[in-house]
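Engineer: The amino acid sequence is not available; the structure is as follows:
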């Protein structure tokens, strides 16, 4: 798990570094008021950026278990941890429903 945490931290740190460049180049490539040559160069430099640092490649993971499947966006934890904490009444406002 420590390895996944380190890898995720490193990927997010690299992503922050390339976000500004990516947005600027993307806006240049979509701007039709610029010359064709400028837009072409923007597209070329976009293809040269590392693919792993794209924001779409980042994976949301649970804080406790680093699971990526059944991830709850609101609480940033996985389904299993959410159920365990809900049963122990450690999440405010969540209570097990009994009929």
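Structural biologist: Here it is on my side, so go on. Since this is a predicted model, take the numbers as computed values, not measurements.
Engineer: Could you use CA atoms for every contact and neighbour count after this?
Structural biologist: OK.
Engineer: Just the helices from this structure, written as ranges.
Structural biologist: For the chain, helices defined by DSSP state H occupy the ranges 2-30, 36-48, 79-87.
Engineer: and here's the other structure:
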């Protein structure tokens, strides 16, 4: 009888330790996933900033309004009925003009 009670206690202790270990493992796994997500978000932000910086550096200066016929105006409609107009030199490639849109 004593052996049986002792075996039950040992079994109970082993089970509770296993549960505690499983909880610790779960917490560690959740922390790892959280850290990986944070790293991924930071990497995405860095990449977005790099794209914006490159677009900004490749964007030519806006020609003055007095240039007349040698400029092209591009107008963007933003939320809240706001519009943004940017002038480009007539010879500026469309690809360069398209790099301007992420800067809005």
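Structural biologist: Structure's in. What do you need? In this text, all values refer to a predicted model and were calculated from it rather than measured experimentally.
Engineer: So after superposing, what's the score?
Structural biologist: The TM-score (TM-score structural alignment, normalised by the length of structure 1) is 0.33; 48 aligned residues with a C-alpha RMSD of 3.3 Å.
Engineer: sorry, back to before: using CSV, lay out the helices of structure 1 together with mean neighbour count and distance to residue 72 of structure 1.
Structural biologist: Output for the helices of structure 1, formatted as CSV (neighbours: other C-alpha atoms under 10 Å; distance: least, C-alpha to C-alpha, whole Å):
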stretch, mean neighbour count, distance to residue 72 of structure 1
helix 2-30, 14, 18
helix 36-48, 14, 32
helix 79-87, 15, 7
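Engineer: for those, which one sits closest to residue 71 of structure 1?
Structural biologist: Closest of the helices of structure 1 to residue 71 of structure 1 is helix 79-87, at 6.2 Å (criterion: C-alpha to C-alpha).
Engineer: element containing the most centrally placed residue in structure 2, please.
Structural biologist: Nearest residue to the geometric centre of structure 2 (C-alpha atoms, centre = their mean): residue 44, 3.7 Å. Applying DSSP states H and E as the criterion places residue 44 of structure 2 in helix 2-58.
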